[in-house]
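Trainee: Build me a structure from this.
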Amino acid sequence: MVNSLIVGITGASGAVYGVRLLEVLRETPVETHLVVSKWGQRTLEHETGKKLDDLRALANHHYGAGDMAALMSSGSAAIDGMAIAPCSARSLAAIACGLSENLIHRAADVMIKERRPLVLMVRETPLSAIHLENMLKLARLGVTIFPPVPAFYNEPGSIDEMVDYTVARALDQFGLKVDLGMRWRGGLTRRVASSER
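Mentor: Predicted coordinates for the structure are as follows:
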């Protein structure tokens, strides 16, 4: 049972994934620990219009990216897992090389060494051989590489529905089942739009 999760937000495009992850976790008993990088904050403001304080209000605990003495920097802290949403290619590389440049990287390193769930929502395209090698290296260590690729079988009607689907699937990786929309139920039946009725 997952009781606590770290949510890291880096400077890659897709800040909405981190925001929505926190919003959904707010409605669960899971205790959240938030850390946002400098460029994560800038991207958050640019893409969503939200401020860092808006995010902090959604989390149970929050830390500065430079606070290497924070709770999550030690494996002795009983935090059950971590999601980085979104995860930049730079953070992917730092984690793959064990470089704890900031608290997000250090917390990810702790998850790996303690064999706790780590989900990286890597946002980069196209992917170079360097990116792919970093992903493969981490996947072999048990890290879940989770690019936020939308699904279309559920016929999303908005960006919000696409984000919700991805967030629900990311939380599945921690054994957290949330109801944010249509899941695959087998068969190929198409929803009929109101304009087609």
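Trainee: For the rest of this, base every contact and every neighbour count on C-alpha atoms.
Mentor: Fine.
Trainee: got a list of what Ser100 touches?
Mentor: Residues in contact with Ser100, defined by Cα atoms under 8 Å, 6 or more residues apart in numbering, are Ala94, Arg106, Asp109.
Trainee: Then Arg115?
Mentor: Per Cα under 8 Å, 6+ apart, neighbours of Arg115: Gly142.
Trainee: Asn154 now?
Mentor: Met182, Arg183, Trp184.
Trainee: For the longest helix along the chain, which helices and strands make contact with it?
Mentor: When every helix of the chain is counted residue by residue (DSSP state H), the longest turns out to be helix 159-172. Counting contacts by 3 or more Cα pairs under 8 Å, 6 or more residues apart in numbering; DSSP states H and E, the secondary-structure elements packed against helix 159-172 are helix 15-26.
Trainee: To compare with the earlier structure, here is another sequence to fold:
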Amino acid sequence: MTATPAAGGAAPRRVIVAITGATGAVYGVRLAQVLRGAPGVETHLLVSPAGVMNLQHELDMGKGEVEALADVVHNVRDVGATIASGSFRAHAMVIAPCSMRTLAAVANGFSDNLITRAADVTLKERRRLVLLVRETPLNLAHLRNMTAVTEMGGIVFPPVPGFYQKPRTIDELVDHTVGRVLDLIDLPELAQALAPSWPGLSSQA
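Mentor: Here you go, the predicted model:
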């Protein structure tokens, strides 16, 4: 699959999407669905072995079905892939969902697979990294790892549902979170359809 060229023939905005073993595989899948075919966007997908298990358990989806949504698919063990280098100009990286194990590896610079290596590269190159960390309750190690990632410039984004948009379905809750993520990685043209800007509350008499 080839990304649709950006306006004026500009280079595509490359977005790396990683799905790990935390619950919430739907967030990564929905993000990949929205990015698919978006003008000027090229998606690079990684799915960990535990992520594959969750896709099957939570969504009844096979790995191939998710891979079909991406422009480029990488093997998690291929640390020699393009996205392992800072010379590969990625626009942003999103780990959705992000397991506590992956969070710990990113927080401590432990690049033991392509997901954590690509995240490390994203941070060192001062590019946008968003982690949809998924665990509850949180212990002190989790909190310290979140602080470390934040101090390095990453964005910790627990997929906490917002109810002010009055969602009626789980799909609407998921879309709102994904829309917020798209805003964070500077793709507002895609975000607005899922999570419109807050209009404010009317003043009460």
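Trainee: sorry, back to before: okay, the longest helix of the first structure sits on what stretch of the second structure?
Mentor: Counting by TM-score structural alignment, helix 159-172 of the first structure falls onto residues 170-183 of the second structure.
Trainee: isn't there a helix covering Val79 of the second structure?
Mentor: No - the assignment for Val79 of the second structure is coil, going by DSSP: H, G, I helix; E, B strand; the rest coil, so no helix is present there.
Trainee: What is the burial count for it?
Mentor: Burial measure for Val79 of the second structure: 19 neighbouring residues, criterion other Cα atoms under 10 Å.
Trainee: what residue of the first structure matches up with it?
Mentor: Correspondence of Val79 of the second structure to the first structure, assessed by TM-score structural alignment: Met68.
Trainee: roughly how far apart are that match and Ala107 of the first structure?
Mentor: Relative to Ala107 of the first structure, Met68 of the first structure is positioned 9 Å away (Cα to Cα, to the nearest Å).
Trainee: list residues touching both of these two?
Mentor: Both Met68 of the first structure and Ala107 lack any common contacting residue under the criterion Cα under 8 Å, 6+ apart.
Trainee: can you pull out the strands in the first structure?
Mentor: Under the criterion DSSP state E, the first structure carries strands at the ranges 4-9, 31-36, 61-64, 81-87, 118-122, 144-145.
Trainee: any idea which residue sits dead centre in the first structure?
Mentor: Taking Cα atoms, centre = their mean as the criterion, Ala85 is the residue nearest the geometric centre of the first structure, at 2.8 Å.
Trainee: aligned partner of that residue in the second structure?
Mentor: The alignment partner of Ala85 of the first structure in the second structure, by TM-score structural alignment, is Ala96.
Trainee: need the contact list for its match.
Mentor: Residues counted as contacts of Ala96 of the second structure (Cα under 8 Å, 6+ apart) are Val17, Ala18, Ile19, Thr20, Gly24, Ala25, Tyr27, Gly28, Leu131, Leu132, Val133.
Trainee: Equivalent analysis for His131 of the first structure, please.
Mentor: Residues near His131 of the first structure by Cα under 8 Å, 6+ apart: Ala89, Leu92, Ala93.
Trainee: what's the distance between the closest residue to the match of Val79 of the second structure other than its chain neighbours and Leu176 of the first structure?
Mentor: For Met68 of the first structure, the nearest residue in space outside its immediate sequence neighbours is Leu103; the separation is 5.6 Å by Cα to Cα, 6 or more residues apart in numbering. Computed as Cα to Cα, the Leu103 of the first structure to Leu176 of the first structure distance reads 25 Å.
Trainee: Show me which of these two is the more surrounded one.
Mentor: Using other Cα under 10 Å, the more surrounded residue of Leu103 of the first structure and Leu176 is Leu103, with 24 against 16.
Trainee: His105 of the first structure: neighbour count?
Mentor: When counting by other Cα under 10 Å, one arrives at 24 neighbours for His105 of the first structure.
Trainee: Which position in the second structure pairs with it?
Mentor: Under the alignment (TM-score structural alignment), His105 of the first structure pairs with Thr116 of the second structure.
Trainee: excluding its backbone neighbours, what's nearest its match?
Mentor: The spatially closest residue to Thr116 of the second structure, leaving aside those adjacent along the chain, is Val106, at 5.7 Å (Cα to Cα, 6+ apart).
Trainee: give the contact list for that neighbour.
Mentor: Thr116, Ala119, Asp120, Val149.
Trainee: same question, Glu47 of the first structure
Mentor: With contacts taken as Cα under 8 Å, 6+ apart, Glu47 of the first structure has the following neighbours: Ser13, Gly14, Ala15, Val16.
Trainee: Test my guess that the third one contacts Arg42.
Mentor: No - Ala15 of the first structure is beyond contact range of Arg42, at 9.7 Å (criterion: Cα atoms under 8 Å).
Trainee: Looking at those two now, which is surrounded by more residues?
Mentor: A direct count of neighbours by other Cα under 10 Å for Ala15 of the first structure and Arg42 places Ala15 higher, at 24 against 18.
Trainee: which one in the second structure is aligned with the more buried one?
Mentor: If you follow Ala15 of the first structure across to the second structure using TM-score structural alignment, you land on Ala25.
Trainee: Would you mind getting the average deviation of the match of helix 159-172 of the first structure from the first structure?
Mentor: Compared with the first structure after the fit, stretch 170-183 of the second structure shows a mean deviation of 0.2 Å (mean Cα distance after the TM-score superposition for the first structure).
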